[in-house]
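> Structure for the following, please:
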Amino acid sequence: MTVSNDIAYAEELDAQDSCAHFRGRFLIEDEDLIYMDGNSLGRLPYESLSLSNDLVRQQWGSRLIRSWNEGWFTAPERIGAKIASLIGAQPDEVIVADSTSVNLFKLAVAALRFQAGRTQILTDDLNFPSDLYILQGAIDMLDKQHQLRVIPSADGIYGPVEELRARLNEQTALLTLSHTVFKSGYMYDMAALTEAAHTAGALVLWDLSHSVGSVPVDLNAANADLAIGCTYKYLNGGPGAPAFLYIRRDLQERLINPLTGWMGQQNLFGFDLKYEPATGLRRFLTGTPPVVSLSLIEPGVDLLREAGIEQLRAKSLRQSSYLIDLWKAELEPLGFTLKSPREQECRGSHVSLGHAEGLRIDLALINDMRVLPDFRAPDNIRLGITPLYTTYRDIHQTVQRLKQIVVERIYERYPTEAPIVT
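Here you go, the predicted structure:
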């Protein structure tokens, strides 16, 4: 891409953007606020506003308990089937339930029990820390019969692919990784690593939280076993919205949900005292779903399906390349480092920039420059590109304001202590 530092060039790119009209489908009350954190919390679709009123006033207020038979009960499968179309899965291979962490626990324990005799879990140090906490807890619950092997990345950006391949062996029960790494945005070759794990007899569990809705994913083509993901980032499902899980169809009847509950019971209104798992993915449900937050996932998923993930990915790559070109021209001379892959084929939809004063620069962006990014220790300023609503002008202005913060030393106004949420 030929880059120009001129704001007029960014506006020209926006004028040529075939996805630009989707921005008008979101609530944007302050056009002067630049939002670069859709990789943490997506914007609010207008359709979610009208749906929330209908959910509370009509479905709950007027229809009351009758609404369970008018769409509530089947929502986990219905919305799961729509998400499946974004990640290359069959409609009956994805269901919405619980949180990402709870789903990881359920699938990891199910996989480890299925892989009896194998004692190792393999992951990397780029994985989301919460995933590691869940795996540690699963090992404790299973009487410490397994070992967690965490393979380090050489540079904190790229996944340690060759080392992971070398560590796969007859003792590996489960390989579990973030498909797109939360700090650097590095994206694994799902098909290649899944095949390597299967050759060693291991199952694979992918965390799609930073992939779903931002990059094309094809679980079936990769013959992936298991996956989880959240819905409040690129899917724009709302803060703390329920997550989803994927189980390849041929594994569904062979895995056992460790958190058995009445929503996963074969005849849940028979109220038998003995648990009998439902057929298919419903066996991996546990308790009553949070209907309001669950239902509000659907409008964001519908928007992505309407736009088309391939078209959105093409825009995301153009925008991230534009951002990296601006970094090279404007920010690298000021001490900013690129902490995301340059290669498009292994870069997700956010770009991380490092700086020795990263935290204070982030605080200055938020409080003085009307830009909302996020910060990940020790020095990562993450700039999320959400092609449904991020503009080239947003990217240009963010870079210019980063430059101003450093040139004018505005960051010196801020302490080195991090706030609770960064």
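
> switch to C-alpha atoms for all contacts and neighbour counts from now on
Fine.

> which residues in the chain form helices?
7-15, 46-53, 75-84, 100-114, 129-141, 161-167, 190-199, 219-222, 291-295, 298-307, 309-326, 358-368, 392-407 (DSSP state H).

> Second chain to compare with the first, below:
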Amino acid sequence: MNRFKQDFPILDQQVNGKSLVYLDSSATSQKPFQVIEAVEEYYKQYNSNVHRGVHTLGTKATDGYEGAREKVRRFINAASTKEIIFTRGTTTALNLVAISYARTNLKEGDEIVLSPSEHHSNLIPWQQAAKATGATLKYFELEPDGTLDIEKAKAVITPNTKLVAIAHVSNVLGTVFPVKELAQLVHQQGGVIVIDGAQSVPHMKVDVREIDCDFLAFSGHKMVGPTGIGVLYGKEALLEKMEPIEFGGEMIDHVDLYESTWKELPWKFEGGTPIIAGAIGLGAAIDYLESIGMDTIEEHDRQLAAYAVEELQKVEGLEIYGPLKNRTGLVTFNIDNVHPHDVATVLDAEGIAVRAGHHCAQPLMRWLNVTATARASFYLYNDEEDIQQLVKGLQKVKEYFGNVFG
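A predicted model of the protein is given here:
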């Protein structure tokens, strides 16, 4: 995979006098020339609004925007482009479902089931939906290594379970949750399942029809695409019954002084001027990822994560969180007696970018019995040399704080 590193111009630089080692792709991925140039071409050559104009630039912009929707449909194997809603990102997509679907369909006595490892974006919207409807929040029990036992999950999902919301991959633990099996369980009880795909769609082939999920949310910026663009996939039958939550131009069919009607799917959920450049950039990102192959990317990320676990276990006083095997491309850890923010600061001095904090998963931090952790996350442009540089950087962390407090 080393040959792909040269596609990412930002990686060819020094930080604090050291060659940049970027290990924060779970927060946001870097962008290849192909994506940057696609966005630049739109602004330079056919910048125009979509759907409204009949002039040449407007037609080309519309073709680019709707062409990107078809690329997304194919990428996740949705049945129709009607099922692909462009949003600002995963957070917006999840909130759309929580407001438009959950608040309309749930009532007192119904249950919403989550995992304690959820990102705040897949937790707070359901807290608010429960408060608004009288529904009850329930949680799966995690195993000590942060995995989910599907047999135990069966006992949590009942006839009162109307909605399950869960990340496909934990942004802290790297755990790959059994979403296909969970979908079968919740459907047997007549409920729906919402999947946060922010950490899975960039790293593995996700087929919404194979999983049989009802909703899937993900972001472009985590899959080498632009910031500010995301996707909500929803089954057409469910989206048809849902009301939009933003109103204005683009999403209307007919407007009178006292009543209005909406456009058909998917446009009824895309009020206002849409994220045109972002969608075109996302389409270019999908082209780029598909040129490599999602199976290739998944295998690379898993192998690199396994190598990182192996090497980091050699660092004395370092604790790794989550499963040691069957994880995607990230490793979250702490070093004895060193705050993760201090770990990240020393690593930054060595040109190594990692994330430190609670990772928008405070309930999970409490489950781990820590206040914060450090996280190194990998993607197709990382290699074993990057892991070796991380290990060397962590040894410097230990040396520095050993000298300070020793």
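
> Drop the TM-score for these two in here.
After superposition, the two chains reach a TM-score (TM-score structural alignment, normalised by the length of the second structure) of 0.84; 381 aligned residues with a Cα RMSD of 2.8 Å.

> Can I get the helices of the first structure in TSV including distance to I34 of the first structure and mean neighbour count?
As requested, those are arranged in TSV below (distance: least, Cα to Cα, whole Å; neighbours: other Cα atoms under 10 Å):
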stretch	distance to I34 of the first structure	mean neighbour count
helix 7-15	14	15
helix 46-53	19	15
helix 75-84	28	23
helix 100-114	28	22
helix 129-141	28	16
helix 161-167	35	14
helix 190-199	33	18
helix 219-222	34	17
helix 291-295	26	19
helix 298-307	20	19
helix 309-326	14	19
helix 358-368	9	22
helix 392-407	6	19
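
> Looking at these, spot the one closest to C230 of the first structure.
C230 of the first structure lies closest, by Cα to Cα, to one member of the helices of the first structure: helix 100-114, at 5.7 Å.

> got the helices of the first structure as TSV, with distance to L175 of the first structure columns?
Formatted as TSV, these follow (distance: least, Cα to Cα, whole Å):
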stretch	distance to L175 of the first structure
helix 7-15	41
helix 46-53	36
helix 75-84	22
helix 100-114	10
helix 129-141	11
helix 161-167	9
helix 190-199	7
helix 219-222	14
helix 291-295	29
helix 298-307	28
helix 309-326	27
helix 358-368	33
helix 392-407	36
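
> And those: which comes nearest K274 of the first structure?
So among the helices of the first structure, helix 100-114 is nearest, using Cα to Cα, at 19.8 Å.

> tilt between that closest one and helix 129-141?
Going by axes from the mean of the first three to the mean of the last three Cα atoms, to 10 degrees, helix 100-114 of the first structure is angled at 40 degrees with respect to helix 129-141.

> how about F4 of the second structure, what's its partner in the first structure?
Under the alignment defined by TM-score structural alignment, F4 of the second structure is paired with F22 of the first structure.

> Please work out how many residues are found near that match.
Look at F22 of the first structure: counted by other Cα atoms under 10 Å, it has 17 neighbours.

> cool, the one 10 residues further on as well?
When neighbours are defined as other Cα under 10 Å, D32 of the first structure has 11 of them.

> hang on, it packs against R370?
Yes. Counting by Cα atoms under 8 Å, R370 is a contact partner of D32 of the first structure at 7.4 Å.

> if we can go back for a sec, to S178 of the first structure, which of the helices of the first structure lies closest?
helix 129-141 (8.9 Å).

> Show the secondary-structure elements that that closest one is packed against.
Contact partners of helix 129-141 of the first structure among helices and strands, from 3 or more Cα pairs under 8 Å, 6 or more residues apart in numbering; DSSP states H and E: helix 100-114, strand 147-151.

> From the chain's centroid, how far away is the shortest one?
Using Cα atoms, centre = their mean, to the nearest Å, the mean C-alpha position of strand 147-151 of the first structure is found 22 Å from that of the whole chain.

> which residues touch it?
119-125, 135-136, 139, 160, 163-164 (Cα atoms under 8 Å, 6 or more residues apart in numbering).

> Check the mean deviation of it from the second structure.
Superposing on the second structure places strand 147-151 of the first structure at an average distance of 2.9 Å from its equivalents, by mean Cα distance after the TM-score superposition for the first structure.

> Identify each buried residue in that strand, please.
For strand 147-151 of the first structure, the neighbour count (16 or more other Cα atoms under 10 Å) marks 147-149, 151 as buried.

> now that strand against helix 129-141, angle please.
160 degrees.

> F244 of the first structure is nearest to which of the helices and strands packed on helix 129-141 of the first structure?
Across these, closest to F244 of the first structure is helix 100-114 (Cα to Cα), at 7.0 Å.

> same for that closest one, what does it pack against?
The helices and strands touching helix 100-114 of the first structure, judged by 3+ Cα pairs under 8 Å, 6+ apart, are helix 129-141, strand 172-178, strand 203-207, strand 226-229, strand 244-247.

> out of the ones you listed, which comes closest to G71 of the first structure?
Nearest to G71 of the first structure, of these and by Cα to Cα, is strand 244-247 at 17.9 Å.

> re the thing from before, okay if I get the contacts of strand 147-151 of the first structure as CSV plus distance to S214 of the first structure?
Formatted as CSV, the contacts of strand 147-151 of the first structure follow (distance: Cα to Cα, whole Å):
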residue, distance to S214 of the first structure
T119, 34
Q120, 31
I121, 28
L122, 26
T123, 23
D124, 22
D125, 23
L135, 26
Q136, 29
I139, 32
P160, 23
E163, 27
L164, 25
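
> Between those, which sits nearest V96 of the first structure?
Nearest to V96 of the first structure among the contacts of strand 147-151 of the first structure, with distances taken as Cα to Cα, is L135, at 20.8 Å.

> Tell me the residue in the second structure aligned with the closest one.
In the second structure, L135 of the first structure lands on W126 (TM-score structural alignment).

> Surely L208 of the first structure touches H179?
Yes. The pair L208 of the first structure and H179 qualifies as a contact (Cα under 8 Å) at a distance of 5.7 Å.

> that older thread, would you mind giving the helices and strands packed on helix 129-141 of the first structure as TSV with distance to L334 of the first structure added?
Shown next, in TSV, are those (distance: least, Cα to Cα, whole Å):
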stretch	distance to L334 of the first structure
helix 100-114	38
strand 147-151	33
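
> what number of residues lie near the aligned residue in the first structure for R74 of the second structure?
Using TM-score structural alignment as the criterion, R74 of the second structure maps onto S85 of the first structure. S85 of the first structure: 17 surrounding residues under other Cα under 10 Å.
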